[in-house]
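A.B. asks: Kindly generate the corresponding structure for this input.
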Amino acid sequence: MVPLHPVALGLVIIALVVDGRGWDLLPDPLGWLLVLVGTRALPATLRHRSALLTSAALALVVSAVVWPPAVAEQVSATDDSVAWALSLPQLAYLALLADAARYAARQAGVPGRAAWFAVVGILAVAAAVLPVLVLGAGVDSLAGTAVLAATLSLLLLAVLALVSARAPWLGGHPRPLPGLPREGSGDGHSDGPSGPAGGPDRHSRPKSGESS
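C.D. replies: Sure thing, here's the model as predicted:
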C-alpha cells in the first residue's frame, strides 16, 4: 500500500460535504479512518509520526461525535470557542504532516516540494491561531481569513499528498518505466556465465592439450 493514497482520499472526503437531509453523505469519520490507516503505514522514521497518529485518532473521535445533525446543530448554537476547540485536532494533523513532509522533502533534495508543504504548515497554524485573536481580542475581521486558511490548508495538503504519494521519502514506491523489467524479474536477456545472452566467451582460451 502507498501510505499517502488513503491519506489523500481521506482528506478529500473530509473537505467535501454532500448533504442528505441534514446528514453528510461523505462522513468525516470515514475520512479520518482512511487518514489514520495511511498514517500508520508511513515510515517509522518520519518526523512527528507518533503525534500524527495521536492527532488523527483525536480528530476521528471528534468527527464521529459531531457527525449526527443534532449534535452539529448544538455545536453551532454554542459559543464559537467550542467549534474552534473541536477543530484543533484536525489543524494539528495538517500542520504536523506538512512539517514532516517538508523536512523529508528537504532531506531528499526536493526544495520545491518542501516549499509547498511549508505553505500548508503556515496556513494550518494561521487557522489555529487567528481565532484566538477573533474570540479573545474581538478582531472580527480576521474570522473569514481563519476559515479561508483552514480550507486552503486542507485542500492543498490533499493535492500535495496525492502528487507526492509515490515519493520514496514518504514511503512511496515509484512506478517502473514502461517496457523495463521489474527488478529481479527473469527476462531471458541477462548475461550468463559464458558471456552475453549465454553465448560463448570470445576471450576464453583453449584448454591445455587442444590444438590451436
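
A.B. asks: For the rest of this, base every contact and every neighbour count on C-alpha atoms.
C.D. replies: Fine.

A.B. asks: For the residue nearest to V66 when sequence neighbours are not counted, give its distance to A85.
C.D. replies: For V66, ignoring the flanking residues on the chain, the nearest one in space by Cα to Cα, 6 or more residues apart in numbering is A72 at 5.1 Å. To A85, A72 is 14 Å away according to Cα to Cα, to the nearest Å.

A.B. asks: Here is a second sequence; please produce its structure as well for comparison:
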Amino acid sequence: MTTPSPLQRVALGLLVVFASATWPPDPSPSWARYDLLADPVGWALVLWGVLALARVEPRFAAARTAAVVAGLVSVPLWLPQLRHLLDASGEWAASLPQLAFCLLLARQVARAAQEHDERRVARRFALLVTGLTVLALLPVVVLGGGVEGLGPVTALLVLLVDVALVWSLFAVHRRPWLGGEGEAGASGRTTTAARPREEGDGRRTG
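C.D. replies: This is a model prediction of the structure:
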C-alpha cells in the first residue's frame, strides 16, 4: 500500500476539518451536538502531511506552525459545552488560526509553482490566496459593520473556497517539488523528462 503524499494527507485532514457530521440528531439542550468528524483528528492528519512537506521544502515551516496552533485551538472547541459559549465574533476569532494555515499553505504552493514554472498551478493558488484573504476580512464587515445581508454570501464563499482548496491540493499532490512521487509514481513508474538521442543508444545514425 502506497503511503499518501504530504499534500494528500493535508487535503484529507482539511476535508475532515471542513466537513461536519453532528450527533445526536435531537439533543437536549439543542447545542449539545458532537461533530463525529472531529476537527482535532483532521488537524492531526494535516500536521502529519505538513511536517513531511516542511522537510521537503523549508518554506512551509510557517504553515507547519500555523497547523500546530489551529490543532490546539480545535481541541476545546470540539466540545459543545465550550463551543456554544462563543458568540459570532468569538467564532470568527477562533477560526483565524485555520484561515492563517490555509492562507500560508496556498501562498507557499503558489510561490513554489512559480519557481518550477508551473504557471497554471501558480495562478490557481494565487486565486485561492485572494479568496482566503476575503474570507478573513468579510466577517469584520458583517459583524463590525452590521451588514447582516452579507451573511449568506459569506457562507457560500466559505463553501466554494474550501472545496476549491481541497480539490486543488489533491490535483497537485504528486508534484515532486511538493513531496510527491511524480505523475506516474502511484503505478510504480517514474516520470522522466525527454532526453535527446545519444550515439550508442541502440539506434543507427545516418
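
A.B. asks: per the alignment, the residue nearest to V66 of structure 1 corresponds to what in structure 2?
C.D. replies: Under the alignment (TM-score structural alignment), A72 of structure 1 pairs with R83 of structure 2.

A.B. asks: what about L34 of structure 1, how many neighbours?
C.D. replies: L34 of structure 1 has 24 neighbours, counted by other Cα atoms under 10 Å.

A.B. asks: That one maps to what in structure 2?
C.D. replies: Checking with TM-score structural alignment, L34 of structure 1 has L45 as its match.

A.B. asks: any idea which helix or strand carries the residue nearest to that match when sequence neighbours are not counted?
C.D. replies: Distance criterion Cα to Cα, 6+ apart; nearest residue to L45 of structure 2, sequence neighbours excluded, is G13 at 4.7 Å. Here G13 of structure 2, judged by DSSP states H and E, is contained in helix 6-18.

A.B. asks: Now do the strands in structure 1.
C.D. replies: Taking DSSP state E, the strands of structure 1 run over residues 19-20, 23-24.

A.B. asks: So which of these is nearest H5 of structure 1?
C.D. replies: H5 of structure 1 sits nearest to strand 23-24 of all the strands of structure 1, at 22.3 Å, using Cα to Cα.

A.B. asks: nearest spatial neighbour of R9 of structure 2, skipping sequence neighbours?
C.D. replies: Closest to R9 of structure 2 by Cα to Cα, 6+ apart is G49, at 4.8 Å.

A.B. asks: For that neighbour, give me its contacts.
C.D. replies: S5, P6, L7, Q8, R9, V10 (Cα atoms under 8 Å, 6 or more residues apart in numbering).

A.B. asks: now do G151 of structure 2
C.D. replies: V142.

A.B. asks: Need the counterpart of it in structure 1.
C.D. replies: By TM-score structural alignment, G151 of structure 2 lines up with A143.

A.B. asks: just to revisit the earlier point, make sure the match of A72 of structure 1 is actually in contact with L77.
C.D. replies: Yes. Between R83 of structure 2 and L77 there is a contact at 5.0 Å, judged by Cα atoms under 8 Å.

A.B. asks: just to revisit the earlier point, gap between the match of G151 of structure 2 and V134 of structure 1?
C.D. replies: Taking Cα to Cα, one finds A143 of structure 1 at 6 Å from V134 of structure 1.

A.B. asks: Distance check, W116 of structure 1 against A143 of structure 1.
C.D. replies: Distance from W116 of structure 1 to A143 of structure 1, by Cα to Cα: 24 Å.

A.B. asks: Repeat that for R175 of structure 1.
C.D. replies: Distance from R175 of structure 1 to A143 of structure 1, by Cα to Cα: 43 Å.

A.B. asks: Which helix runs longest in structure 2?
C.D. replies: Secondary structure of structure 2 per DSSP state H: the longest helix is helix 88-115.

A.B. asks: What residues of it count as buried?
C.D. replies: Of all the residues in helix 88-115 of structure 2, those buried under the rule 16 or more other Cα atoms under 10 Å are 92, 94, 96-113.
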